[in-house]
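K.L.:
got a structure for you, letters missing:
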């Protein structure tokens, strides 16, 4: 499986030119990667096969790549990746089954324990550790979910969850959480100032609360952005809610349209004429905050199979192997080989042109990573 990355790359977290060096670990010349570029995996200074199965997790300044072949090796890219501390962490990670990363902590999940490394203190041993016991019959839980709870993005790292929720997956932003239960119900909690909880208001929730607007419609996938949330139904429909200032919901954004109009007006010059706005019946409706889940039509010809959110952008993969992106694009994170932001889903043509079938997508705050397979020629 091959992985591509595009968008914010100021710390070299989208590694494209071999093993990391001390010179490129803290800064790189190319801040914006507007064209999807294949990631080259290195672990312990050795090149790994780019086609092997692996997971990608990303935060603002770093990327963690977990190679699932053999002894499950971890690779780090981005800020400080070439330091002795990160090299030590990589060696200690052998055998881990899952990983999560933030700008302050790296969490490794092993068969019998969890370990957290403080990336700011750079201690020689894990800053936190917890023994875990799982039965062979238990379904595997993916980070941030762990037995009995989940791993938060900031201390205290371990937070408990009620067993009645029967959590299947969990998406975390810096300020809110979206949980998917085994029955397909969606629960949210945390800060709600931008409607990101989907309960119709802007108030916070301290405990998980079911999103009533989705009740009775089983969901299969959830994702959380900086101030927005999305989920996919069992039927492949995409629902969005929260902040839409940058078009990250795929709904008409007044702020985004105004910015584009100003840019076009500047490019056209002072001699251009501006058309008058139409009457009330022709006036377009813009959405800044969508406090209830709204159905978004990504493509009329196919369904959505997986989705991921950045800080202010969204990316979705369809059953046809196409990648659609929308929202804030000023670092090239939308993959359309421009720095333009858009408020409606648009297919990333790069992968179609290269005859690549997109199978997965993972968004960092300001960048995007996609897993692809070669299309079969029939």
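P.N.:
The structure has been received and is ready for your questions. On a predicted model such as this, the values are computed, not experimentally measured, just so you know.
K.L.:
From now on I want contacts and neighbour counts done on CA atoms only, so please keep to that.
P.N.:
Fine.
K.L.:
Please enumerate residues in contact with stretch 250-266?
P.N.:
244-247, 272, 285-288, 296, 326-327, 341-345 (Cα atoms under 8 Å, 6 or more residues apart in numbering).
K.L.:
Quick check on those residues: which are buried?
P.N.:
By neighbour count, with 16 or more other Cα atoms under 10 Å, those hold 244-247, 287-288, 296, 326-327, 341-345 as buried.
K.L.:
Now stretch 85-102: buried residues?
P.N.:
85-87, 89-90, 93-102.
K.L.:
same check, this time on stretch 232-250
P.N.:
232-234, 236-250.
K.L.:
Pretty sure residue 186 sits against residue 208.
P.N.:
No - checked against Cα atoms under 8 Å, the pair residue 186 and residue 208 is beyond contact range at 9.3 Å.
K.L.:
Please say which of the two ends up with more neighbours.
P.N.:
residue 186 (30 against 18; other Cα atoms under 10 Å).
K.L.:
Relative to residue 311, how far out is residue 243?
P.N.:
Distance of residue 243 to residue 311, given as Cα to Cα, to the nearest Å: 11 Å.
K.L.:
let's bring in a second one:
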């Protein structure tokens, strides 16, 4: 399995900066915006660590989690010089990891540790012992879920959860959370000012509250962006809600359409047309005609991807979304100013578009992980996917 990345690369999160023969970084290595899918690189020399691994991403950092043999984490991006070419020494033997702008949290078989990335300390900022075989908490879960609660992005790092929720997975943004229960029910809480909680209003919730609009439809996957949320049903349908100013919900965005028209008029020198009308679709006399644009979707909406397909997994950036289909295609939409949509442009889109690069390279997409302003994609060769 190989990983590709595209989007924001100001700190070398996508590929390691290479030195030129004169000892200086080349222009390509200093590229802040990467619009073409580029194979993710790290200074890992051991062949057994170059095989399958997982990616965790924050705004300025990328963590690659290697679980073969002596499991460990490699960091790339902002202030990661200590781990360049070598794993984070505190991570050896870890079973899982998550990364934020401030903390790297590691899960071991007997404990959990959070390390402050802004400080060079010899001891973790937070540690919790866990039972190796704990029957009281049910089956093992992945970070940020931990026994009895979850790991937050800022202190207090440990937050408790009611065992009655039977949490299966949890996705966190800076200001809200979405939880998937073992029964497939979806719960949200936190800031609700942009409809990101999916309860039909803009109010916030202090405690997990079930998303009633999805009740009775079991979900299999959840994800959250800056101020938007998405989930996938057992049948492969995609539901979206929250903020849509950059088209991150895949719904018509008035602000985005207007911005694109302004850019087009600047290039052509033509006067800018109102975003709500087109020259070939003018309202008749006495008839009012307006396109319907959505800035906030306060309850879950079923999103169609054309041609019709089933969604396998999904991930969200700050203002963009990426989904993998069961046939191995990648679709992206939303904010694209840093090339994070992978269409080899810096154009935003409020319509899902297939990333043709992987089709052209005969690569089958199996997973996607979004950082705030970039996207990482795991692929295998088509012949491997068909075997």
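P.N.:
Structure's in. What do you need? Quantities reported herein were computed from a predicted structural model and do not represent experimental measurements.
K.L.:
what's the TM-score here?
P.N.:
The TM-score (TM-score structural alignment, normalised by the length of structure 1) is 0.93; 371 aligned residues with a Cα RMSD of 2.4 Å.
K.L.:
joint contacts of residue 243 and residue 311 of structure 1?
P.N.:
Common neighbours of residue 243 of structure 1 and residue 311, counting by Cα under 8 Å, 6+ apart, are residue 227.
K.L.:
where along structure 1 do the helices fall?
P.N.:
22-25, 84-92, 254-268, 349-353 (DSSP state H).
K.L.:
What span of structure 2 is the last one aligned with?
P.N.:
Across structure 2, the stretch matching helix 349-353 of structure 1 (TM-score structural alignment) is residues 356-360.
K.L.:
mean deviation of the matching stretch from structure 1?
P.N.:
Superposed on structure 1, stretch 356-360 of structure 2 shows a mean distance to its aligned partners of 0.2 Å (mean Cα distance after the TM-score superposition for structure 1).
K.L.:
So what does residue 215 of structure 1 match up with in structure 2?
P.N.:
Match for residue 215 of structure 1 (TM-score structural alignment): residue 215.
K.L.:
Quick check: residue 87 of structure 2 touching residue 72?
P.N.:
Yes - taking contacts as Cα under 8 Å, residue 87 of structure 2 lies within contact range of residue 72: 6.1 Å.
K.L.:
Look at stretch 271-278 of structure 2 and report the distance between its end residues.
P.N.:
13 Å.
K.L.:
for stretch 359-378 of structure 2, that is, sorry about that
P.N.:
13 Å.
K.L.:
Just the buried residues of it, please?
P.N.:
Neighbour-count burial for stretch 359-378 of structure 2 [16+ other Cα under 10 Å]: 363-378.
K.L.:
for stretch 256-276 of structure 2, same thing?
P.N.:
Buried, per 16+ other Cα under 10 Å, within stretch 256-276 of structure 2: 256, 257, 258, 260, 261, 262, 275.
K.L.:
Same check on stretch 107-118 of structure 2?
P.N.:
For stretch 107-118 of structure 2, a neighbour-count test (16+ other Cα under 10 Å) marks 107, 108, 112, 113, 114, 115, 116, 117 as buried.
K.L.:
and the second one, what pairs with it in structure 1?
P.N.:
Aligned against structure 1 by TM-score structural alignment, residue 108 of structure 2 finds its counterpart in residue 110.
K.L.:
swap in residue 342 of structure 2?
P.N.:
By TM-score structural alignment, residue 342 of structure 2 lines up with residue 335.
K.L.:
so who does its match touch?
P.N.:
Per Cα under 8 Å, 6+ apart, neighbours of residue 335 of structure 1: 6, 7, 34, 35, 36, 325, 348, 350.
K.L.:
quick revisit: chain neighbours aside, what residue packs nearest to the match of residue 108 of structure 2?
P.N.:
Distances taken as Cα to Cα, 6 or more residues apart in numbering place residue 96 nearest to residue 110 of structure 1, at 4.5 Å, with adjacent residues excluded.
K.L.:
Please pull up the equivalent of that neighbour in structure 2.
P.N.:
In structure 2, residue 96 of structure 1 lands on residue 94 (TM-score structural alignment).
K.L.:
Quick one: residues in contact with the match of helix 349-353 of structure 1.
P.N.:
37, 329, 330, 343, 364, 365.
K.L.:
Just to confirm, what residue in structure 1 is aligned with the third one?
P.N.:
So that's residue 330 of structure 2. The alignment partner of residue 330 of structure 2 in structure 1, by TM-score structural alignment, is residue 323.
K.L.:
Just give me the neighbour total for its match.
P.N.:
Neighbours of residue 323 of structure 1 using other Cα under 10 Å come to 29.
K.L.:
In space, what's closest to it - neighbours in sequence excluded?
P.N.:
Using Cα to Cα, 6+ apart, the closest residue to residue 323 of structure 1 is residue 317 (4.7 Å).
K.L.:
who's in contact with the residue nearest to residue 165 of structure 1 when sequence neighbours are not counted?
P.N.:
Nearest residue to residue 165 of structure 1, sequence neighbours excluded (Cα to Cα, 6+ apart): residue 181, at 6.1 Å. If you count contacts by Cα under 8 Å, 6+ apart, residue 181 of structure 1 has them with 165, 166, 167, 168, 169, 187.
K.L.:
Swap in 7 Å and give it another go.
P.N.:
165, 166, 167, 168 (Cα atoms under 7 Å, 6 or more residues apart in numbering).
K.L.:
isn't the third one right next to residue 183, touching?
P.N.:
No - shown here, residue 167 of structure 1 and residue 183 do not form a contact pair, counting by Cα atoms under 7 Å, at 9.0 Å.
K.L.:
These two: which has the busier surroundings?
P.N.:
Shown here are residue 167 of structure 1 and residue 183; by other Cα under 10 Å, residue 167 has more neighbours (25 against 15).
K.L.:
Look up how far residue 81 of structure 1 lies from that one.
P.N.:
Residue 167 of structure 1 is 33 Å from residue 81 of structure 1, by Cα to Cα.
K.L.:
How about residue 342 of structure 1?
P.N.:
33 Å.
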